[in-house]
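Peer 1: The sequence isn't on hand, but the structure is:
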């Protein structure tokens, strides 16, 4: 609906005071907001004042027609370009969103006060018309500002996460030397905890489902250690550095499994300083592999839990010959599965049979067949050590 001549006349009387009103907003109206006083003076006097001046002129132009300083140009009511640009700047500088939005709300109130102050007796109806226009345009501006701010913050946080992931990957892979300045960005200066996470059988999922699962896993890690865990996660598990001298909770695998919906195993290695993290990451990954090869159930694993198996899995000149001991049963997956399960259940034939859904006699027959084909006495300590080493070495060879 077109505004009355009285409303246009009332708004026109504010035009000479635009600069003064903008300065007053930036230096007086907004000062009452928590945190605003800490902003640099140039931000207040230049950018925020300029944004306030733009908002007032935009309102007056909408009421009275094109800006006389810009001949022939009429701004669309939905054009929020400058507001969006300023919102992106404030997001990059770290100004809280609530503070930014409150400056816009206070700006509207300051403009209403200015209109009220120049209104004359008998212009109450004209003042109501102008307030209607002012309040009608405010939601669109606030929406544009909030949307741009959140988009910018999301982009900045994604960039920061990508940079952090690159730093963590470089550290775990040994590309960051001790004492490097990048370690300060990761808050690594003393003892830390290195974890390897694994899922035995990752499901086939789309990228959205994977990202949601990894976010839940990250949340559990952060809550478990009371600090942001530096994690490199993927669909199969991942590697994690906890930047503090922490002890992993015994129920951590259960909590991770509940959050992810998958059975997860965790290997943990403590280090005294960041220079040991690369080696600890390799050790944790190897512990995880060994627990899988030996058929240990998912849970929390440390080096002491697989100390013998870890030693036996170290390759040397004898490794190919030891790995070859199981060549005769390499094409018999049911025999290898029985052997792994038997070792994982401390060579208890009944427990092995229950785990495989077999009769104990079937287990005995399969073990006898393995002994016959390989020539290894599975009932002797030496034979048990040989098959454990052979399984580990064959797995490490691919």
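Peer 2: Great, that's in hand. From a predicted model like this one, the values you see are computed outputs, not experimental measurements.

Peer 1: going forward, measure contacts between C-alpha atoms and count neighbours the same way
Peer 2: OK.

Peer 1: Residue 189 - that's part of a helix, no?
Peer 2: No - the assignment for residue 189 by DSSP: H, G, I helix; E, B strand; the rest coil gives coil, which leaves it out of any helix.

Peer 1: pretty sure it is touching residue 274, no?
Peer 2: Yes - using CA atoms under 8 Å, residue 189 makes contact with residue 274 at a distance of 6.4 Å.

Peer 1: which residues do these two both contact?
Peer 2: Overlap of the contact sets of residue 189 and residue 274 (by CA atoms under 8 Å, 6 or more residues apart in numbering) consists of residue 183.

Peer 1: the more surrounded of these two?
Peer 2: Neighbours were counted for residue 189 and for residue 274 using other CA atoms under 10 Å; residue 274 has more, 24 against 16.

Peer 1: Let me see the contact set for that one.
Peer 2: 178, 183, 188, 189, 190, 191, 192.

Peer 1: where's the first one relative to residue 106, distance?
Peer 2: The reference is to residue 178. Distance, residue 178 to residue 106, using CA to CA, to the nearest Å: 51 Å.

Peer 1: Pull out the buried residues from the host helix or strand of residue 114.
Peer 2: Secondary structure assignment for residue 114, by DSSP states H and E: helix 97-118. Residues 97, 99-101, 103-104, 106-112, 114-116 are the ones in helix 97-118 that count as buried (16 or more other CA atoms under 10 Å).

Peer 1: Check it against this one:
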């Protein structure tokens, strides 16, 4: 970019500046001081001028222009780069990646536990909202977290700070959250504004949450519900279950509420029959093709054509696999009651696998 600007005199393109801004955002996530980053660009500009001066044979002119003109171009690039760096650090009105504000952690802990939160609120002069948007969020692994050439600890910390910064922007500095690189939970105060409804407020929140994936650079999934303060301890665990269900769906939805997955959520509730229900699918548990076909078929509202399109196979192939599933499990997927049984069994089996992955000793 610098060579092109010096050679042609053209300003950096929006794409080039966006790349600089993204780089600055990464440095902010790594908590590199803004002054150090700007100093690096100043040194770079000085080095370019030193190189150009070294090439000057005394005439003070080059094919690209006079020495003064080239110097002007270098400083034009520096001005553009400086603006991009500051924009990267100042994204979402927060310099760098701020830690939770004083008292936010204590207040969140009290709200999640259902304890008396007034002491924490009074101590730190915080206002407790009557209602909050409770959010459970999951964040898929980034390429840096799986790249052996990058420190996984640094990559995870950078991603967690980026998520905190995004939640600060969404909550306008008032959100309470507890997150890691994999996601977490947040409470965003409901802002009561004249001439707005709950649907309006949710629409705005949903739009911001849907942008998380773009800002984070990986897929994100959020489960949301509007809760009163006393409901927080009971609703947050349910939202974590809901977001786990949404994340496993073959058709991804970045933001879900309970009414979006009401049947799936209800069928996923643990009962004495859960283990027996999950066992109905043991005959196909080790067959990834049949398992994926069944999951996709259920997610596609039992439509074979849509299932075939999602799996990139012929509809006849789907029908063959469904017949094989029926033969192995005894479930007739053309009967509504067996479809519900299959859906509950898939949810129960997936939950059993998730628990096993989290605790291999179990």
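Peer 2: Okay, I see it. Keep in mind that this is a model prediction, so the values were computed, not measured.

Peer 1: Put one on top of the other, what's the TM-score?
Peer 2: The TM-score (TM-score structural alignment, normalised by the length of structure 2) is 0.59; 239 aligned residues with a CA RMSD of 2.6 Å.

Peer 1: Excluding chain neighbours, what is closest to the one residue sitting closest to the centre of structure 2?
Peer 2: Nearest residue to the geometric centre of structure 2 (CA atoms, centre = their mean): residue 220, 3.3 Å. In space, and not counting its chain neighbours, residue 220 of structure 2 is closest to residue 139: 4.6 Å by CA to CA, 6 or more residues apart in numbering.

Peer 1: what's the spacing between the aligned residue in structure 1 for that neighbour and residue 172 of structure 1?
Peer 2: Alignment note (TM-score structural alignment): residue 139 of structure 2 maps to residue 199 of structure 1. Per CA to CA, residue 199 of structure 1 is found 20 Å from residue 172 of structure 1.

Peer 1: So for those two, which sits in the more crowded spot?
Peer 2: Neighbours were counted for residue 199 of structure 1 and for residue 172 using other CA under 10 Å; residue 172 has more, 23 against 20.

Peer 1: can I assume the more buried one is in contact with residue 283?
Peer 2: No - Residue 172 of structure 1 is beyond contact range of residue 283, at 11.3 Å (criterion: CA under 8 Å).

Peer 1: Now do the shared contacts for the two.
Peer 2: Contacts common to residue 172 of structure 1 and residue 283, judged by CA under 8 Å, 6+ apart, are absent.

Peer 1: Shouldn't residue 265 of structure 1 be within a strand?
Peer 2: Yes - under three-state DSSP, residue 265 of structure 1 sits within a strand.

Peer 1: In contact with it, which residues?
Peer 2: Residue 265 of structure 1 makes contact with 197, 198, 199, 253, 288, 297, 298, 299, 300, 301, according to CA under 8 Å, 6+ apart.

Peer 1: roughly how far apart are the equivalent of it over in structure 2 and residue 245 of structure 2?
Peer 2: Mapped onto structure 2 by TM-score structural alignment, residue 265 of structure 1 lines up with residue 221. Residue 221 of structure 2 sits 10 Å away from residue 245 of structure 2, taking CA to CA as the criterion.

Peer 1: Aligned counterpart of residue 238 of structure 2 in structure 1, please.
Peer 2: Under TM-score structural alignment, residue 238 of structure 2 pairs with residue 283 in structure 1.

Peer 1: Using the three-state scheme, assign the residue lying closest to its match once chain neighbours are set aside.
Peer 2: Using CA to CA, 6+ apart and skipping residues adjacent in sequence, the residue nearest residue 283 of structure 1 is residue 269, 7.5 Å away. For residue 269 of structure 1, the assignment made with three-state DSSP gives strand.

Peer 1: Noted, bye for now.
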